[in-house]
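A.B. asks: Any chance you can model this:
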Amino acid sequence: MHRSIFNDDHEAFRDLVRNFLAKNVVPHFAEWEAAGKPARDFFREAAALGLIGIQVPEVYGGDGVSSYKFNAILIEEAARADVGLGTLRVHMDLVLPYLLNYCTEEQKRRWLPGYCSGDIVTAIAMTEPGTGSDLAGIRTTAHRDGDHYVLNGAKTFITGGFNADRILVVARTSPAAPDDRRHGLSILVVDTSTPGFEVGRILQKVGLKAQDTCELSFTDVRVPVNDLLGEEGEAFSYLSHNLPQERLTISVAAWSSAARAVDLAREYTAHRDVFGRPVASFQNTKFVLAECAVDVAAGQAFLDQAIESHDRGELTAADAAGLKLWMTEMQGRVVDKCLQLHGGYGYMTEYPIARLYADARVTRIYGGTSEVMKSIVAKSMGL
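C.D. replies: From the prediction side, this is the model:
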């Protein structure tokens, strides 16, 4: 179906992104997967074309464009090119809203120019061993010592943690209230060159092989009070405010993955012969591809409405949860069906459908599990 949310400027940006990925990412992606992380220079190369600072105000070196649609195009084109840009997505889609909304003017002038140039790569550290989606259960602590906080604790599953220069760390700066476990959490913007900060192993994952997902530890890390993001004790409300964009980002990636899977399966079955006929000529193949195509079309309508709503500032937490729930579940079933149509070759990693399959499984887990999304939607229904 025709997409009406993009104009000529968006399509020109799409061409720019497509050419950039073909030249700067696709030829090196296998190396990134082997290393477990993207090359550090990639961020500066992307920044040089203006891909990173799109939503940063011009006074700090960005383009000053508020719309999320350019971010969505970058995600869609990465899927089309059969590459993953998870670390960049965290930098652009997850971290930046915190910096724009909660930084002081002094902090913006200190961090955003480097952010836009690719000289400062960012990540965000919420999840801890044993906490999962229970953000109120965070045990990393930071106590005040003069003009510094002293940070101690550990984080896990941190995307971009290996390459990051600054990491937004959620820590407990005061005890939880008896009737409110969310009370007392703060966000500290940690310089990764600070003594006591350590990057542990890059975790070996089922998929997302080119994405540096790390364990982090903090041992008496001294963080200047001037690097507190926003108000002390208000982190939970900040996290809640920014989760809709995170879940929208996951949904864009899920839809893009499903759309790419259909294209791959359609192309493969058209050229693969079985019993003297193309696989695409069998009724079963036609019906499966039709089911998948309709799922993708329905997802496109749902997603585009959500993107427009987000640009208007109207995407609610419940809306984003419902979107992520439907989109990631749809991704899982579509990619699975499309791999099945590849037969045994679909299980071979040389075929892009295998990477899509491996990468798809985690989208129903990170950013809040499908079960958590159902709880959010149910609560919004008064249940």
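A.B. asks: From here on, just use CA atoms for contacts and neighbour counts.
C.D. replies: Noted.
A.B. asks: Show me the strands in the stretch 51-200 of the chain, by range?
C.D. replies: For the stretch 51-200 of the chain, applying DSSP state E, counting those that start in this stretch gives strands covering 122-125, 141-145, 148-159, 166-172, 185-191, 197-202.
A.B. asks: closest one to residue 250 among those?
C.D. replies: Smallest distance to residue 250 across the strands of the stretch 51-200 of the chain (Cα to Cα): 13.4 Å, for strand 148-159.
A.B. asks: mind giving me a markdown table with the strands of the stretch 51-200 of the chain and columns for distance to residue 238 and mean neighbour count?
C.D. replies: Shown next, in a markdown table, are the strands of the stretch 51-200 of the chain (distance: least, Cα to Cα, whole Å; neighbours: other Cα atoms under 10 Å):
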| stretch | distance to residue 238 | mean neighbour count |
| --- | --- | --- |
| strand 122-125 | 13 | 26 |
| strand 141-145 | 18 | 18 |
| strand 148-159 | 18 | 22 |
| strand 166-172 | 11 | 24 |
| strand 185-191 | 9 | 25 |
| strand 197-202 | 24 | 18 |
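A.B. asks: mind putting the ones you listed in TSV, distance to residue 293 included?
C.D. replies: Converted to TSV, the strands of the stretch 51-200 of the chain look like this (distance: least, Cα to Cα, whole Å):
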stretch	distance to residue 293
strand 122-125	35
strand 141-145	48
strand 148-159	31
strand 166-172	39
strand 185-191	42
strand 197-202	36
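A.B. asks: To residue 316, which of these lies closest?
C.D. replies: With Cα to Cα as the criterion, residue 316 lies closest to strand 122-125 of those, at 21.7 Å.
A.B. asks: Going along the chain from the helix or strand hosting residue 18, find the next helix or strand for me.
C.D. replies: Using DSSP states H and E, residue 18 sits within helix 8-24. Sequence order places helix 29-35 as the next helix or strand after helix 8-24, per DSSP H and E.
A.B. asks: Touching that following helix from outside, list them.
C.D. replies: For helix 29-35, contacts defined as Cα atoms under 8 Å, 6 or more residues apart in numbering pick out 38-39, 83, 209-211.
A.B. asks: what about 7 Å?
C.D. replies: Residues outside helix 29-35 that contact it (Cα atoms under 7 Å, 6 or more residues apart in numbering) are 38-39, 83, 209-210.
A.B. asks: same deal with stretch 264-273?
C.D. replies: 278-280, 338, 341-342.
A.B. asks: And this one, please, so the two structures can be compared:
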Amino acid sequence: MDSAAPGPSFALTDEQAELQRVVRQFARERVAPRAEAFNARAELPLDLVGEMGQMGLFGLPFPEEVGGSGGTYLDLCLALEEIGRVDQSLGITLEAAVGLGAMPIYRFGSDEQRERWLPPLARGEQLAGFGLTEPGGGSDAGALRTRARWDGDAWVIDGSKQFITNVGTDVSAFVTVAAVTADDPREITNFVVPTGTPGYVVGQGYRKVGWHASDTRDLAFSDCGVPADHQLGEQGRGLANFLSILSEGRIAIAALAVGLIQGCVDECVRYAQEREAFGKPIGAHQAVAFKIADMEAAAQLARNQYRYACWLLATGQRFTREAAIAKLHATEQAVAAAREACQVFGGYGFTTEYAVGRFYQDAKILEIGEGTSEVQRMLIARDLGLPR
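C.D. replies: Alright, predicted model coming up:
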């Protein structure tokens, strides 16, 4: 009888454990002390982005021959969890730069396009955006109004996008854009639109509930022309290609959410040991201790799920359902953990003087970005064979 194929192991390799240690130290020593200042100013700390680039974080899942670090998607998720443990804004900057900005070039670009655009992204010297979401679309990702027409020697794009990350910084190089390229609205093709292209206008940004220090903009395209070699991937395959990018990205968002939950545990354990009420530390009261214990349980379970999805991805197996489960569970638990962490801190939790206040601001978007909780449930239901 043939032995069963080996199952997943959640044990980290020595190299992964070292990566985790290095990123955790960077997050605690370089990011955490400045996180609230950048949050208050709604300013992305580009110097820290540069340091992350020098550490090789932006190139983690890409091979060395294209300027990457030669790691895996799990390596990226480990880094996201550690950064997100102290600052979600910087965490989503890394996640969007790698998973949404650079990954479409790596997955669907030609050899020439990879050579041209991927190395500076993998080194963290440039950032790129992912232009799918539109004002009238939301969760209906295929309902695109942005159009691209061939005009003899160039593709000319007209339309708009919203809630796009990393397109308005001093190091933003381009955005990849999904646009309808035929009378049939189902024919969608992707394009690379460099920053500064005539007809491409980057908006001023949003007043957001959370993720204050990340860069989020709306985009407009008016007679915006790009040459033929800026078409990314096969014509008509744009939506399918972008949706596959989102499937991978859901694992990364789950890792970011786990970072938030673990950050809540870190802050609450420290505070519950120091803060006293009724003659003893508040952590000695079961009402507080049980809240923190539930947060730790949530973090452990969500971490196991995203690592399982990473294992499926790495071994070439279907991972769509598991990625949706990872994102759904981790993000909803992150919202619950942030709420309970603020309760542990009492009035102080309603300020951003403490990290739990920022976590409370940042948590909700995790249930929305890269596919809402409702979309994740829809994907899970469809994968179970339930009727559409």
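A.B. asks: What TM-score do the two superposed chains give?
C.D. replies: TM-score of the superposed chains, computed with TM-score structural alignment, normalised by the length of structure 1, equals 0.92; 375 aligned residues with a Cα RMSD of 1.9 Å.
A.B. asks: So which of the contacts of helix 29-35 of structure 1 are in helices?
C.D. replies: Using DSSP state H, no member of the contacts of helix 29-35 of structure 1 falls in helices.
A.B. asks: circling back: what's the most distant pair in the contacts of stretch 264-273 of structure 1?
C.D. replies: 278 and 338, at 15.5 Å, using Cα to Cα across those.
A.B. asks: who's more crowded, these two?
C.D. replies: Neighbour count, other Cα atoms under 10 Å: between residue 278 of structure 1 and residue 338, residue 338 has more, with 29 against 15.
A.B. asks: Name the SS class of that one, please.
C.D. replies: Taking DSSP: H, G, I helix; E, B strand; the rest coil as the rule, one finds residue 338 of structure 1 in the helix state.
A.B. asks: Now check structure 2 for the residue matching it.
C.D. replies: The alignment partner of residue 338 of structure 1 in structure 2, by TM-score structural alignment, is residue 341.
A.B. asks: before we move on, the earlier item: the contacts of stretch 264-273 of structure 1 in helices, which ones?
C.D. replies: Secondary structure from DSSP H places 338, 341 of these in helices.
A.B. asks: Which of the contacts of stretch 264-273 of structure 1 sits closest to residue 364 of structure 1?
C.D. replies: Minimum distance to residue 364 of structure 1 across these is 18.4 Å, recorded for residue 338 (Cα to Cα).
A.B. asks: what residue of structure 1 takes the place of residue 321 of structure 2?
C.D. replies: Superposed on structure 1 with TM-score structural alignment, residue 321 of structure 2 falls opposite residue 318.
A.B. asks: Report the secondary structure state of that match.
C.D. replies: helix.
A.B. asks: centre of the chain versus the helix holding residue 18 of structure 1, how much separation?
C.D. replies: 20 Å (Cα atoms, centre = their mean, to the nearest Å).
A.B. asks: and it, what other elements does it pack with?
C.D. replies: Under the contact definition 3 or more Cα pairs under 7 Å, 6 or more residues apart in numbering; DSSP states H and E, helix 8-24 of structure 1 sits against helix 69-80.
A.B. asks: quick one: contacts of the helix it packs on?
C.D. replies: 10, 14, 17-18, 84-85, 252-253, 256-257, 260.
A.B. asks: Please report the number of neighbouring residues for residue 41 of structure 1.
C.D. replies: Number of residues near residue 41 of structure 1 (other Cα under 10 Å) recorded here: 11.
A.B. asks: which ones are touching it?
C.D. replies: For residue 41 of structure 1, the contact set (Cα under 7 Å, 6+ apart) is empty.
A.B. asks: Near the alignment partner in structure 1 of residue 119 of structure 2, how many other residues are there?
C.D. replies: In structure 1, the residue matched to residue 119 of structure 2 (TM-score structural alignment) is residue 113. The number of residues packed near residue 113 of structure 1 is 20, by other Cα under 10 Å.
A.B. asks: Show the buried residues in the contacts of helix 69-80 of structure 1.
C.D. replies: Using 16 or more other Cα atoms under 10 Å as the burial test, the contacts of helix 69-80 of structure 1 include 14, 17-18, 84-85, 252-253, 256-257, 260 as buried.
A.B. asks: and of these, the nearest to residue 166 of structure 1?
C.D. replies: For those, the minimum distance to residue 166 of structure 1 (Cα to Cα) is 18.5 Å, reached by residue 85.
A.B. asks: still on that earlier bit, could you check the angle the helix holding residue 18 of structure 1 makes with helix 69-80?
C.D. replies: On the basis of axes from the mean of the first three to the mean of the last three Cα atoms, to 10 degrees, helix 8-24 of structure 1 is oriented at 40 degrees to helix 69-80.
A.B. asks: Helix 8-24 of structure 1 vs structure 2, average offset?
C.D. replies: Once fitted to structure 2, helix 8-24 of structure 1 is off its aligned match by 2.8 Å on average (mean Cα distance after the TM-score superposition for structure 1).
A.B. asks: And for that helix, what's in contact with it?
C.D. replies: Identification of contacts with helix 8-24 of structure 1 by Cα under 7 Å, 6+ apart yields 70, 73-74, 77.
A.B. asks: Let me know whether the match of residue 338 of structure 1 touches residue 263 as I believe.
C.D. replies: No. Applying Cα atoms under 7 Å, one finds residue 341 of structure 2 not in contact with residue 263, separated by 9.7 Å.
A.B. asks: Look up how far residue 109 of structure 1 lies from the residue located most distally from the centre of structure 1.
C.D. replies: What lies farthest from the middle of structure 1 is residue 276; by Cα atoms, centre = their mean that is 43.6 Å. With the distance defined as Cα to Cα, to the nearest Å, residue 276 of structure 1 ends up 66 Å from residue 109 of structure 1.
A.B. asks: now residue 103 of structure 1
C.D. replies: In this view, residue 103 of structure 1 and residue 109 of structure 1 are 9 Å apart by Cα to Cα.
A.B. asks: In terms of neighbours, single out the busier of those two.
C.D. replies: Taking other Cα under 10 Å, residue 103 of structure 1 and residue 109 do not tie; residue 103 has more neighbours (19 against 14).
A.B. asks: Please identify the residue in structure 2 that aligns with the more buried one.
C.D. replies: Residue 103 of structure 1 maps onto residue 109 in structure 2, by TM-score structural alignment.
A.B. asks: What of residue 6 of structure 1?
C.D. replies: Matched to structure 2 by TM-score structural alignment, residue 6 of structure 1 sits across from residue 12.
A.B. asks: which SS state does its match fall under?
C.D. replies: Assigned by three-state DSSP, the conformation of residue 12 of structure 2 is coil.
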